[in-house]
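Q: Structure here, sequence nowhere to be found:
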């Protein structure tokens, strides 16, 4: 579950990074997110990477900051003057088959103890705070 950001910084382009403070299953940890798609006000996708050794492959410091091979994202599609459709995307097609099975084809997140809608809301609030600075 998203807890906040380590540093609020402006996202302006593909290649930028932002760090999220997370909490899951009694564990606090950091995720460094590498922006892979960005269209202001319309789309953002990122590849998460462990931000500390507790989440790094093999608990190795050398693996901190290396993307895990999947991406999360949101697309905002205006439907009418008062409605925007928000689509969350989780793409793990590049992961090995055995890991995709372990993640139950994304069901590990969808049916987890955290509400997907709450997670989406938290993420969108965070991204709005980061991108609002761009407008000023």
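A: All right, it came through fine. Everything numeric in this text was worked out from a predicted model, so none of it was measured.
Q: Please make it C-alpha for all contacts and neighbour counts, starting now.
A: Noted.
Q: I'd guess residue 33 is in a strand, am I close?
A: Yes - counting by DSSP: H, G, I helix; E, B strand; the rest coil, residue 33 is located in a strand.
Q: Let me see the ranges of the strands in the chain.
A: 2-5, 17-24, 27-39, 43-50, 71-80, 83-91 (DSSP state E).
Q: for comparison:
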């Protein structure tokens, strides 16, 4: 199963979207990198470093600016029709999702054989490769939600 298909299935599981948002918004993690690491069962430091480098650069170039625009469009804006503003926000949301897919496809291309790591071990390794590791309980919550 491709990483993207696996991710869409994972997001349908109870607790996964919330755990991902907590890791992203409260702990500065890149959820695409985290999910890729679980899918790839990755703990190899060299592979994780390459993946984290791609994710950092793509996040700075595409994800952060797109996400900022989407969030800025959420509240009403005086002088602009709410329906038009919300329609534009949905368009930006689709672009953000496409940017996340591009990143995930790039990470998937790095993957050779799966590493055999548990979900929690892969999340811990990817979080550490990203930089400031997320709290253990936040990573454990995502690992548990992923099953």
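A: Good, I have the coordinates. Everything quoted here is computed from the prediction, not taken from an experiment.
Q: what's the TM-score here?
A: After superposition, the two chains reach a TM-score (TM-score structural alignment, normalised by the length of the first structure) of 0.34; 81 aligned residues with a C-alpha RMSD of 5.1 Å.
Q: Most tightly packed of the strands of the first structure?
A: Highest mean neighbour count among the strands of the first structure (mean count of other C-alpha atoms under 10 Å): strand 43-50, with a mean of 22.
Q: who does that strand touch, helix- and strand-wise?
A: Here strand 43-50 of the first structure touches strand 27-39, strand 71-80, going by 3 or more C-alpha pairs under 8 Å, 6 or more residues apart in numbering; DSSP states H and E.
Q: how about the ones you listed, which one is nearest residue 20 of the first structure?
A: strand 27-39 (5.3 Å; C-alpha to C-alpha).
Q: Show me what the closest one is packed up against.
A: In terms of contacts (3+ C-alpha pairs under 8 Å, 6+ apart), strand 27-39 of the first structure is packed against strand 17-24, strand 43-50.
Q: and it with strand 17-24, angle?
A: 140 degrees (axes from the mean of the first three to the mean of the last three C-alpha atoms, to 10 degrees).
Q: what's downstream of the lengthiest helix in the second structure, the next helix or strand?
A: Scanning the second structure for the helix with the most residues, using DSSP state H, yields helix 82-110. Reading on from helix 82-110 of the second structure to the C-terminus, the next helix or strand found by DSSP states H and E is helix 119-130.
Q: for the next helix or strand along the chain from that next one, packing partners?
A: Using DSSP H and E, the helix or strand that follows helix 119-130 of the second structure in sequence is helix 136-146. Packing partners of helix 136-146 of the second structure (3+ C-alpha pairs under 8 Å, 6+ apart): helix 16-21, helix 119-130.
Q: So which of the ones you listed is nearest residue 54 of the second structure?
A: helix 119-130 (10.4 Å).
Q: Next, the angle from the closest one to helix 136-146.
A: Helix 119-130 of the second structure runs at 130 degrees relative to helix 136-146, counting by the same axes, to 10 degrees.
Q: List the buried residues in helix 119-130 of the second structure.
A: Buried positions in helix 119-130 of the second structure, judged by neighbour count with 16 or more other C-alpha atoms under 10 Å: 119, 120, 121, 122, 123, 124, 125, 126, 127, 128, 129, 130.
Q: For those residues, give me JSON lines that also has distance to residue 96 of the second structure.
A: Formatted as JSON lines, the buried residues of helix 119-130 of the second structure follow (distance: C-alpha to C-alpha, whole Å):
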{"residue": "119", "distance to residue 96 of the second structure": "25"}
{"residue": "120", "distance to residue 96 of the second structure": "27"}
{"residue": "121", "distance to residue 96 of the second structure": "28"}
{"residue": "122", "distance to residue 96 of the second structure": "25"}
{"residue": "123", "distance to residue 96 of the second structure": "23"}
{"residue": "124", "distance to residue 96 of the second structure": "25"}
{"residue": "125", "distance to residue 96 of the second structure": "26"}
{"residue": "126", "distance to residue 96 of the second structure": "22"}
{"residue": "127", "distance to residue 96 of the second structure": "22"}
{"residue": "128", "distance to residue 96 of the second structure": "25"}
{"residue": "129", "distance to residue 96 of the second structure": "23"}
{"residue": "130", "distance to residue 96 of the second structure": "20"}
